[in-house]
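Trainee: based on what follows, work out the 3D shape:
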Amino acid sequence: MPIWLKDLWNWFWYYRRGEIKYHVSYFGNTFGAMATNGKVAVFNCYGSTPETAKEMALFNLNKAIKETMVVNDE
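Mentor: As a prediction, the model looks like this:
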């Protein structure tokens, strides 16, 4: 699948509806996760299980979204 088609698909099904897309990778003895909502993205969120890595990514994404809202309000 071409990259432009994959990006269009992700935009249509995830970002357009306001949903969060995340990806978890395995790095030997830890898991790394990234999460994005189409406008804000966080990377390098680590955990000992895939669930904790995903939870850390979603927590950091929520924190980043709140920080950008505060900056935009000023």
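
Trainee: only C-alpha atoms from now on, for both contacts and neighbour counts.
Mentor: OK.

Trainee: now the helices for the chain?
Mentor: For the chain, the helices defined by DSSP state H cover 3-10, 50-73.

Trainee: show me which positions of stretch 63-74 end up buried.
Mentor: By 16 or more other Cα atoms under 10 Å, the buried positions in stretch 63-74 come out as residue 65.

Trainee: still on that earlier bit, got the helices of the chain as CSV, with distance to residue 30 columns?
Mentor: Output for the helices of the chain, formatted as CSV (distance: least, Cα to Cα, whole Å):
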stretch, distance to residue 30
helix 3-10, 27
helix 50-73, 8
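
Trainee: please give the structure of this sequence too, so both can be compared:
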Amino acid sequence: MTKLKLGRIVDDKPVKVTIELPAALHRDLVAYAEILTRESKQEINDPLKLIAPMVARFILTDRGFAKARRSQSQQKTSSGEA
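Mentor: Predicted structure coming up:
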């Protein structure tokens, strides 16, 4: 069994964003959706729905971003901002 970074896709109220993807990236999303469908037994009808969980996962696992965010939060707290 392949270990993918994404699991089941959570159905949440979306915010509409329009982007253009290179054709190669779109083909990769389609392939990823096919593999995820097989692995998770959850039908992925629209591969573009993978973009939000992928970006969320990227942000969640980006240590540099987490460190910068903590530092920013601490600076706001120590300066009295909420």
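
Trainee: tm score of chain vs chain?
Mentor: Between these two chains, after superposing, the TM-score reads 0.32 (TM-score structural alignment, normalised by the length of the first structure); 41 aligned residues with a Cα RMSD of 3.9 Å.

Trainee: mind naming the longest helix for the second structure?
Mentor: Per DSSP H, the second structure has its longest helix at helix 23-40.

Trainee: residue 36 of the first structure contacts residue 42, doesn't it?
Mentor: Yes - contact criterion Cα atoms under 8 Å: residue 36 of the first structure and residue 42 qualify, at 6.5 Å.

Trainee: mutual contacts of these two, please.
Mentor: Taking Cα atoms under 8 Å, 6 or more residues apart in numbering as the contact rule, the neighbours common to residue 36 of the first structure and residue 42 are residue 61.

Trainee: ok, back up a step: relative to helix 23-40, how tilted is the next helix or strand after the longest helix of the second structure?
Mentor: Heading C-terminal from helix 23-40 of the second structure, the first helix or strand you meet, by DSSP states H and E, is helix 51-61. Helix 51-61 of the second structure and helix 23-40 are oriented at 80 degrees to each other (axes from the mean of the first three to the mean of the last three Cα atoms, to 10 degrees).

Trainee: in helix 51-61 of the second structure, what counts as buried?
Mentor: Buried residues in helix 51-61 of the second structure, counting neighbours by 16+ other Cα under 10 Å, are found at residue 53.

Trainee: quick check: angle from the next helix or strand after it to helix 51-61?
Mentor: The C-terminal neighbour of helix 51-61 of the second structure among helices and strands, as given by DSSP H and E, is helix 63-78. Helix 63-78 of the second structure and helix 51-61 are oriented at 70 degrees to each other (the same axes, to 10 degrees).
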